[in-house]
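1. Sequence first, then the predicted structure, then my questions.
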Amino acid sequence: MIVSAASILLICLAVSIWLRSPRVGSRLIFVGGTILTMSQPETVDAMYIKDGVIQLVGSEADVLTASGGESEIINLEGATVMPGLIETHTHPIATALTGQAVDVSGFSHNSRAEIMATLKEASESYAPLGWVTAFGWDPILIDDLDPPTLAELDAISPDRPLFILTQMMHEAYANSAVMEAAGITRDTPDPAGGELVRDSNGNLTGVIREVNAIKMIVDAMPTPPAGIPDLLVNLQLGKYAQHGITTVGVLGPVGRIEEPLESLRMLGSDRSAPVRLIVYALPDQIGPSETPNVSGRFRLRGVKFWMDGSPFAGGAAWAEPYENTPLVRERLNLGVDHMAELNYTQDDFQERFAEFHRRGFQLAVHVQGERAIDAVLDAVESTLKEHPRKDHRHRLEHNALITETQLQRARALGVTVSFFIDHIYFYGEKLPQLIGEKRLERYMPLRTAIDTGHRVTLHTDSPGSPLGLWRAMRTAILRTPRGTNVPIGAQQQLTIVEALHAVTSHASWQLGLEDEVGTLEVGKHADLVVLSHNPTTIPVERLTEIEVLSTWINGQPVDVRPFSEGNFHLAWQALTMSLGFD
């Protein structure tokens, strides 16, 4: 039976109405639980919200009186309310798309043989777009994971492109079919900020290092059907909300999608968007007349640069060489006394940095090693002398081995810091083999950052590590790698309150939203999360057991169902485009 387009539309409209998420009234009172304001007073008994804005926090009696008796009562039944969590550094597009790739991670494999078998099976299976793409190659978590040779990859997939992205996304491996599809030959020059690794004879090895070189491959990948990437990304944004996250800092919209910045702009501008999106675009994604956008759920706030690479791919620009260990020599395939190069010359970076600084953007720069941090701070200092600008809040991201002197200098220059603390949880046991015991004690120096006057923030850099700010907070407090009870750099531990501020009030300040979100105070948006336990009283070891009961933006619950109304509309758009409907 042939069903007309009109019939399909009527059915879909009926389903859409059925899927519509329930809304609550415009006047709400939260009572019957603990309300953590992340401000003063620290805890209150009740909160009054009107039209999505917090009107009063305080005693139940005061709130009931102020509301005028016409509000909907939300009985928490012993649950805890706190400000919605803020993920300051993540990649929702990449997270959404790598979620569709073949999983070769150390979280699901125990040996190189298992991974190669997974790749072989994938190469013999149907791939909708013709390429076999895999994500999660991790020689740190898997002891015998030597880099794949070009011959190995060609043997696994002789005719179809096979592309593997490492867990930290700063190195990738490609077979000959990928090189051909991307138009890469032995004569292709390395891009600025990237390397097409060659052997001693100048032949390509299939190893691709750093973002700009990896982008050459990603740009050659087949484009998914129209509408599908937007749906996948919106589903991913819903997953952030499921984790209690209400605001997401997008640090570089990367991933195979036609117009990543415009896709985020479209999704984030929807009033039903599951999270607020604060975006730091890549330099080439920003037009010459574009300026920062300072209102709405979608905001283009800044520009993202990578000054060095990943510690776990040999790309971190330490002040001293990597350790001379089998892990460094054989697993990472690095030479003795390896020193990573910076992705930019000082003059080149200085020019780029100054351009966007003058235009009012907040710049966020990936830095792991001391040399990378010095290069960025030099650029900031030079730029501010020629183009003074108050309260710019430029950002240093990750900061694996930032020193106390550098933290002091950053503070004096008005530069902010955010830490990728998951390194300690997932890779802590292997870090001594990369940087030695002496440097290990100051890895991710959170306490030193606070002591030098910084408002520290934490992030998970998904898909660099799985979503999980509760895990990040627990790690910042305990500093123990998974499977152990021995802390790394115990003198750098945070308290639970400091960790909570790192993903709420301090995070909102770093993103320029301190007057709007991050605390539960009068006049701010009612962005909040309802939790099964009070994070200030539950044992720290059990923080990851806290269940998110609901997530709210502007005083309305976020619909986190995969088949939410917003996702249904995106799916319908993808279907109509694929069928050629106008």
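-> Structure received.
2. When you work out contacts or count neighbours from here on, use the C-alpha atoms and nothing else.
-> Noted.
3. And the strands in the stretch 51-200 of the chain?
-> With DSSP state E, counting those that start in this stretch applied, the stretch 51-200 of the chain shows strands at 53-58, 72-75, 80-83, 85-90, 102-103, 132-137, 162-166, 171-174, 195-198, listed in chain order.
4. What segments of the stretch 301-450 of the chain are strands?
-> 362-367, 395-398, 416-419.
5. Could you measure from residue 155 over to residue 183?
-> To residue 183, residue 155 is 21 Å away according to CA to CA, to the nearest Å.
6. just so I know, which of the strands of the stretch 301-450 of the chain lies nearest residue 77?
-> Among the strands of the stretch 301-450 of the chain, strand 416-419 comes nearest to residue 77, with 35.3 Å by CA to CA.
7. For that closest one, name the packing helices and strands.
-> Packing partners of strand 416-419 (3 or more CA pairs under 8 Å, 6 or more residues apart in numbering; DSSP states H and E): strand 395-398, strand 457-458.
8. Tell me how many other residues crowd the nearest residue in space to residue 488 that is not next to it in sequence.
-> Excluding its sequence neighbours, the residue lying closest to residue 488 (CA to CA, 6 or more residues apart in numbering) is residue 479, at 5.6 Å. A total of 27 residues lie near residue 479 under the criterion other CA atoms under 10 Å.
9. so what's residue 479 up against?
-> Taking CA atoms under 8 Å, 6 or more residues apart in numbering, we find residue 479 in contact with 424, 425, 487, 488, 489, 490, 493.
10. next up, a second structure to put side by side with the first:
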Amino acid sequence: MTTTVYVARKILTMNPSQPEATHVAIRDGRILAVGPEEAMAGLGEVILDERFSEQIILPGFVEGHSHALEGAMWEHLYLGYFPRRDPDGNDWPGIRTITAMQQQLRDHAGMLSPGEPLVAWGFDPVYFEGERLDRRSLDVAVADRPLVIVHASLHVMTVNSRMLQLAGLDRHADVEGVKVGGDGKPNGELQEMAAMHAVFEALGMNLFEAVGTPRALRRYARVARNAGVTTITDLYNPMTDEGISALREVTSEDDYPVRLVPAMSGMAWTLEEGIERLQNCCEMGNDKLHFGPVKLMTDGSIQGYTARLKWPHYHDGQPNGIWNAPPETLCEMVEAYHQAGIQLHIHTNGDEAVELMLDALENALTLWPRSDHRHTLQHCQIIDHAQLRRAAAQGVCLNMFANHLFYWGDIHRLHTLGHERCQRLEPLASARRLGIPVAMHSDAPVTPLGPLFTAWCAVMRETASGKVLGEQERISVEDALEMITLGAAYTLRLDHLVGSLEIGKYADMTVLDQSPLDCEPGDLKEIGVLATILGGRVHVTE
């Protein structure tokens, strides 16, 4: 059997018993030995690979909350405020004015067939002063075909009059999530899943099911590889039969560069169907495909004003957000999946949603105690300190959306949350002090996938304008690296396989051009990813 030994200037192992090394030996896709050169003695005949001898090797990054939509949304027009790069390496400029957005829509419509729907994404109305985007603004740009703009949060969309008519929503102003204008008629803004589903049904397509194609999954993997990620989630997978087949197909390919953890959308199935489907899927995985968790969606997004906040609710007086299911239904789902022995990943943006789910988890754990459940609250952006203590007592994991500090920190400070709550926005340091297992994430495609940028956000806590929010919640570079490797792996129940470089684990690594521990913390996001190694196979970034 062939043994390959990789040599690096420094290897940061994330193994507390041996934090650094210079050599790592790989056999059959797993780590055989880690340490200095002399630790490689006695391994028999080896192939010495010195191509990374001047670089830094870390465990492959683990992205514990993102979506395969990152590989699907680029089929449509990007209208985000911030510049982005797509999976094919094309740069998209940010859209800074409504006028510019309208022109982009006109230009794109001109390339489509007559009557063909136009779908765009990434728009974020909180960055634009004045009137909130509505159907009239869209009708000025495109009126001859259905037009759908999915907001950056993925929790809200705005559609034109033609789309409202096609979906029959122009006659249903009393449906929750269908916003109305001063004339009492639907204004084109649709909030949360129930209202948006009506649009997808009318179009005969659902963006959230677009992840079930091999093309989308392969593009998603390319994005992950270029960011240094070797284990990634799809944290809201509908788990259709076609989607499961696509997952199995791509992960069985020798050159597929990531391990994939899909979390089944609990809202897409009845409790009985969901539990049975997920339990059956657990037998269909492979080394690159790890079924197991279920995802529940409680509330929406803070910047979209659809998250559920405790009193005094939104800083600027906007009405409280929307539950994606009645609270009693959400609690029933928690109890049922917990009783079935399934790990829960629960979207909780607002602190009222956190409170509801902590209550539900406490009740479920009282009825059916489990010592190592690893139920994980996702986002929990303004979880308060009493809630943090409850989470610690219940053994709950937290996966925080650190990128939010940069992309929406200024908006939260000035509009949605105000000063005090922004000091605890993504309270990573407080969670760490309480011994809570913590990861952090990008929520791609909501923000770009890039663990080193996420680490920079958590360490520096700077907004897009350069203002520091919550200096006491800054964490060290060492802690940030742990949260994007071993910490994230723990929340996925994969820390015995990935997240650190130790004997017996998958030989999954990331190659960097400099050490995160040696550069200035403010330069973390500038570190280059040169390659990833998955199961001993090298994948060069593009």
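-> Cool, the structure landed. Computed from a predicted structure; not experimentally measured.
11. Residue 213 of the first structure: which of the strands of the stretch 51-200 of the first structure is closest?
-> strand 195-198 (5.8 Å).
12. can you map out the helices along the stretch 51-200 of the first structure?
-> Using DSSP state H, counting those that start in this stretch, the helices found in the stretch 51-200 of the first structure span residues 60-67, 92-98, 112-123, 150-156, 176-182.
13. what's the average distance of the third one to the second structure?
-> So that's helix 112-123 of the first structure. Here the mean offset of helix 112-123 of the first structure against the second structure after fitting is 1.8 Å, by mean CA distance after the TM-score superposition for the first structure.
14. and that helix, which residues are buried?
-> 112, 115, 116, 118, 119, 120, 122, 123 (16 or more other CA atoms under 10 Å).
15. and the residues you listed as TSV, adding distance to residue 245 of the first structure?
-> Converted to TSV, the buried residues of helix 112-123 of the first structure look like this (distance: CA to CA, whole Å):
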residue	distance to residue 245 of the first structure
112	35
115	33
116	36
118	33
119	34
120	37
122	34
123	36
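16. Residue 512 of the first structure maps to what in the second structure?
-> Structural alignment (TM-score structural alignment) places residue 512 of the first structure against residue 493 in the second structure.
17. Relative to residue 138 of the second structure, how far out is the nearest residue to that match once chain neighbours are set aside?
-> Of all residues not flanking residue 493 of the second structure in the chain, residue 374 sits nearest, at 7.6 Å (CA to CA, 6+ apart). The span separating residue 374 of the second structure from residue 138 of the second structure equals 44 Å under the rule CA to CA.
18. Also residue 148 of the second structure?
-> According to CA to CA, residue 148 of the second structure stands 9 Å off from residue 138 of the second structure.
19. and what of residue 268 of the second structure?
-> 30 Å.
20. Which one of these two is surrounded by more residues?
-> residue 138 (24 against 15).
21. Could I get the buried residue list for stretch 254-274 of the second structure?
-> Buried-residue list, stretch 254-274 of the second structure, by 16+ other CA under 10 Å: 256-267, 274.
22. With stretch 320-336 of the second structure instead?
-> Going by 16+ other CA under 10 Å, stretch 320-336 of the second structure has these buried residues: 320-325, 327, 330-331, 333-336.
23. and which of these is nearest residue 486 of the second structure?
-> The closest of those, once distances to residue 486 of the second structure are taken by CA to CA, is residue 334, at 25.9 Å.
24. which ones are touching the corresponding residue of the first structure for the closest one?
-> Aligned counterpart of residue 334 of the second structure in the first structure: residue 353 (TM-score structural alignment). Applying CA under 8 Å, 6+ apart, we find residue 353 of the first structure in contact with 363, 379, 380, 383.
25. redo that, cut-off 7 Å
-> Taking CA atoms under 7 Å, 6 or more residues apart in numbering, we find residue 353 of the first structure in contact with no residue.
26. Could you do residue 457 of the first structure as well?
-> Neighbouring residues of residue 457 of the first structure by CA under 7 Å, 6+ apart: 417, 418, 419, 502, 503, 506, 507.
27. in the longest helix along the second structure, what's buried?
-> Ranked by residue count and defined by DSSP state H, the top helix of the second structure is helix 351-367. Under the neighbour-count criterion of 16+ other CA under 10 Å, helix 351-367 of the second structure has 351-358, 360-362, 364-365 buried.
28. since we're on the aligned partner of residue 347 of the second structure in the first structure, how many residues are nearby?
-> Counting by TM-score structural alignment, residue 347 of the second structure corresponds to residue 366 in the first structure. Here the count is done by other CA under 10 Å, and residue 366 of the first structure has 22 residues near it.
29. what does residue 43 of the first structure give?
-> For residue 43 of the first structure, using other CA under 10 Å, the count is 18.
30. quick one: what's aligned to residue 502 of the second structure in the first structure?
-> Residue 502 of the second structure maps onto residue 521 in the first structure, by TM-score structural alignment.
31. For its match, which residues are in contact?
-> 37, 54, 57.
32. Hmm, residue 46 and the last one touching each other?
-> Yes: assessed by CA atoms under 7 Å, residue 57 of the first structure is found in contact with residue 46 at 5.8 Å.
33. what residues are shared contacts of these two?
-> With CA under 7 Å, 6+ apart as the test, residue 57 of the first structure and residue 46 both reach residue 63.
34. Which of the helices or strands spans the nearest residue in space to residue 72 of the first structure that is not next to it in sequence?
-> Spatial nearest neighbour of residue 72 of the first structure, chain neighbours left out: residue 28 (4.8 Å); criterion: CA to CA, 6+ apart. Taking DSSP states H and E as the definition, one finds residue 28 of the first structure inside strand 27-31.
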